[in-house]
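Colleague: Here is my input; please provide its structure:
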Amino acid sequence: MASPSHRRSLRTRRTALLSAAAVAAAGLGAVPFVMNADATPVDLAHQALPAKDGWAASGSGTTGGSKASSANVFTVSTRAQLVKALGSATNSTPKIIKIKGTIDANTDDAGKKLTCADYASGTGYSLDAYLKAYDPATYGKKAPSGTQEKARAAAQTKQKKNIVLRVPANTTLVGVPGSNAGIKGGSLLVQDVDNVIVRNLSLTATEDCFPQWDPTDGSSGEWNSAYDSVTLRGATHVWADHNTFSDAPFFDKAEKTYFGRKYQVHDGALDITNGSDLVTVERNQFTNHDKTMLIGSSDTDSVGKLRVSIHHNVWKGITQRAPLARIGQIHLYNNYYDTTTLNGYAPKYSLDSRAKAQVVAEHNVWTLPSGAKVAKLLSGDGTGSVAGGGNLVNGAATDIVAAYNSANSSKKLKTTVNWTPSLTAGLQTSAKSLTTELLNSAGAGVLS
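Modeller: Purely as a prediction, here's the structure:
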């Protein structure tokens, strides 16, 4: 049974949602706040992560820009305004940036739409020339080098300068309720900074115009792209809450094929790498994506870091990496997974625990289509652990680790971990009502 404090928390959240909805229904327009249970307004932009709400609440907690002075509170609606508000990545002065409407990152400072052709202009790059230069049938299976690879890198650098948006420490990025707030085609980079909040945003269509061909990637080679919708590298105390991540409107099934492999323009949705630590990922929707969330950039990333809580998220139309976890202590609870194929995104697995990752997965819910196997929900390299229980598959309590291990003669998942989660605010020990609740409460726009 849920604790009294947990029940109060749920009542507060539900009252907040209903109160905001009532204001909108009354014709009062978009409001920049939700309501507390006692009907007092709560400014989303100034909210900090609640106590004990996952790993990001550890130590000093995560407050983002909540202490910003009025001079450092900005409302932006264009890429140029957003870049100016973000300022220098080394300026740690607390700031709040409210995003109103959808910002297209592929625009210039005057707001003119930029295309892949614009980025390629003047570099000497063309896809036709690139394909001709590095066709494995004539070039061989070696890393591309020479004129066209240099031209590709130059074009990619031009796009990177435009779409990668570096977020400084002590910053809150929040969508203005009721404005369809989001960033299209952009990549938020949170690198080597502390204390960042990203809330209430639709983060879509992050595409690399210039994927690189790597014939040594796997047995058949791969096209590799460069940008995640949100990238954490060496970042600490980050709270990602009520966002929607999607490839829309361009899905992988529409990709062309070159050298026998899909010309992949999408990378991750939310990647947590390079020693990032103390992260809470809460009440987001991840949909229409392949390699969704990577925790740990390699099998030797950063021992003692990569501590991440992932709870109350919806994963729908996800192929893999929900998440792929390496090394760290990951708490995965109260998430809803719909593994039905969506827009061509067919599931390979949900959770991959490898490189001695210590995952506690509890009270999550999976919906599997007819004929799908529970054993396919997990993956591993034989060194990762998945502990926990209370998980439901098609409404039935299921030991997902036992199902995986019984179907695999090698690379079995370990079933014990070296830590016990304690920052568990909001943990629901009965997952039966999660599906309906999360479909109505996760993702961007719900807080309007």
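Colleague: From here on, just use CA atoms for contacts and neighbour counts.
Modeller: Fine.
Colleague: how many neighbours does the residue nearest to Thr63 when sequence neighbours are not counted have?
Modeller: Once flanking residues are discounted, Thr63 sits nearest to Ala48: 4.3 Å by CA to CA, 6 or more residues apart in numbering. Look at Ala48: counted by other CA atoms under 10 Å, it has 19 neighbours.
Colleague: another one to check against the first:
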Amino acid sequence: MTAKRALQLTAAVSLLAVLSTPADAGTRDISRDTLPANDGWASLGTGTTGGAAADDAHVYTVTDRAGLVRALDGGSDTPKIIKIAGTVDANTDDDGDHLDCADYATGGYGLKKYLAAYDPRSWGSAPPSGPQEEARQASAARQAERVVLPVGSNTTIVGLGSKALIKGGSLQVTDADNVIVRNLELRDAYDCFPVWQPNKGGLGDWKTAYDTLWVRGSTHVWVDHVTASDNGHPDEKEPTYFGRNFLRHDGLLDITNGSDLVTVSWSRFADHDKAMLIGNSDTATGDRGKLRVTLHHNEFESVVQRAPRVRFGQVHVYNNRYVVPEGVHDYRYSIGVSTESAIHAENNAFTTPGYVEAADLVKSWNGTALHTSGNVFNGYPVDLLTIYDAYNSASERDLTADVGWTPTLHTKIDSAATADREVARGAGAGRIP
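Modeller: You can find the predicted model right below:
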């Protein structure tokens, strides 16, 4: 028996086990669940129902990339429910065989040749151009054809059981409305072909292409009980080129380009650098009045920064759990306050070792306001705003507490201590009650 055939049989057996679980085993069909009333910004207006209206012909159970692509239907608006069973590997060909970075490389691309061509000591500060950059772009396009998975309006994507996983893929909810993603692990959206940007951040940096989940220009989106991480390919273990870490991952969940009315609940974001960006540009003034997002009962563990970083949006951050283990020595901050953002952060629990101070939890870039209340740091009450201003007012702009709005769309708000315990037990894929 070939290895491929063995994998196919294993997937079939796993799927049969999921589908044949008896009703009295405590399982329930969550695929037609809709966002509860008042559960964050995504409940405003028409609410968020995803694919709950799908007819039987548009309910799919998928076990591989080919089945997922067929079910997504190119990002169509047809109401659909897509159930993920087992592991779906986005880096596979049409026959289901795994593809690695070498399989995507074309046009003579080679990392050593790319590094030699654009070494700043000889190339300078101009953006890369010429044969190796063209080959990199062509190679990147081949990978994108495999791993970018477009999600259209009126869609529910839900994992079956406790081990549903999309590996290596980038779910992209673009210009869509009414989408639900639940009970699903999203892992390792690994970019084989990062691009060198000589002038980024003054020293240059590597830019990657894929978020595990990207909500772009979309409305009424509910992300619930999702686990997102770089598990298996941490950027911290990648080499350094041109004095900068050779990044392979972008965000875990980015919400950008005028997206609006989004609720992210009971999810886990882990083992990553830049976890969540809300609003992608200081100059995107068209985002004013949009980017309204609720984050509640989520866990951010071993996350270096952006949990979240916000521009423009009215963002309610409550009852979340932040854990920075002792091994995360490159920690930068958790809550990023950027241009015209209006963050209301309450009853969150931050747990860190001694080398991380409370003053490290918040960072501002052109931000003006941050409302905080009921938060705890290592078990003790902490006024994040007062501490931020005390440590940063001499060199950075002061933040005021008036963010210009008061959250009303929320479920019961627990104390930070209670939320800390409940999120530890209940956040992430496979933990829907």
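Colleague: Tell me where the second structure has helices.
Modeller: Using DSSP state H, the helices found in the second structure span residues 3-19, 65-72, 101-104, 111-117, 120-123, 131-147, 384-392, 416-426.
Colleague: Which other helices and strands does the fourth one contact?
Modeller: The reference is to helix 111-117 of the second structure. Under the contact criterion of 3 or more CA pairs under 8 Å, 6 or more residues apart in numbering; DSSP states H and E, helix 111-117 of the second structure touches helix 131-147.
Colleague: Need the helices of the second structure in JSON lines (columns: distance to Trp206 of the second structure and mean neighbour count).
Modeller: JSON lines is the format used below for these (distance: least, CA to CA, whole Å; neighbours: other CA atoms under 10 Å):
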{"stretch": "helix 3-19", "distance to Trp206 of the second structure": "35", "mean neighbour count": "13"}
{"stretch": "helix 65-72", "distance to Trp206 of the second structure": "28", "mean neighbour count": "19"}
{"stretch": "helix 101-104", "distance to Trp206 of the second structure": "17", "mean neighbour count": "14"}
{"stretch": "helix 111-117", "distance to Trp206 of the second structure": "12", "mean neighbour count": "14"}
{"stretch": "helix 120-123", "distance to Trp206 of the second structure": "13", "mean neighbour count": "12"}
{"stretch": "helix 131-147", "distance to Trp206 of the second structure": "13", "mean neighbour count": "19"}
{"stretch": "helix 384-392", "distance to Trp206 of the second structure": "29", "mean neighbour count": "17"}
{"stretch": "helix 416-426", "distance to Trp206 of the second structure": "34", "mean neighbour count": "19"}
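Colleague: do you know which of the ones you listed lies nearest Leu203 of the second structure?
Modeller: Nearest to Leu203 of the second structure, of all the helices of the second structure, is helix 120-123, at 10.0 Å by CA to CA.
Colleague: what does the residue nearest to Thr63 of the first structure align to in the second structure?
Modeller: Superposed on the second structure with TM-score structural alignment, Ala48 of the first structure falls opposite Thr34.
Colleague: That match and Ala53 touch, don't they?
Modeller: No. Counting by CA atoms under 8 Å, Thr34 of the second structure does not reach Ala53; the two are 10.4 Å apart.
Colleague: Can you give me the neighbour number for the aligned residue in the first structure for Leu370 of the second structure?
Modeller: Counting by TM-score structural alignment, Leu370 of the second structure lines up with Val386 in the first structure. When counting by other CA under 10 Å, one arrives at 27 neighbours for Val386 of the first structure.
Colleague: what's the answer for Lys200 of the second structure, then?
Modeller: 12.
Colleague: which one in the first structure is aligned with it?
Modeller: Lys200 of the second structure maps onto Asp217 in the first structure when the alignment is built from TM-score structural alignment.
Colleague: what's near enough to touch Tyr104 of the second structure?
Modeller: Listed by CA atoms under 8 Å, 6 or more residues apart in numbering, the contact set of Tyr104 of the second structure reads Ser139, Ala140, Arg142, Gln143.
Colleague: one more time with 7 Å, if that's ok
Modeller: Tyr104 of the second structure makes contact with Ser139, Arg142, Gln143, according to CA atoms under 7 Å, 6 or more residues apart in numbering.
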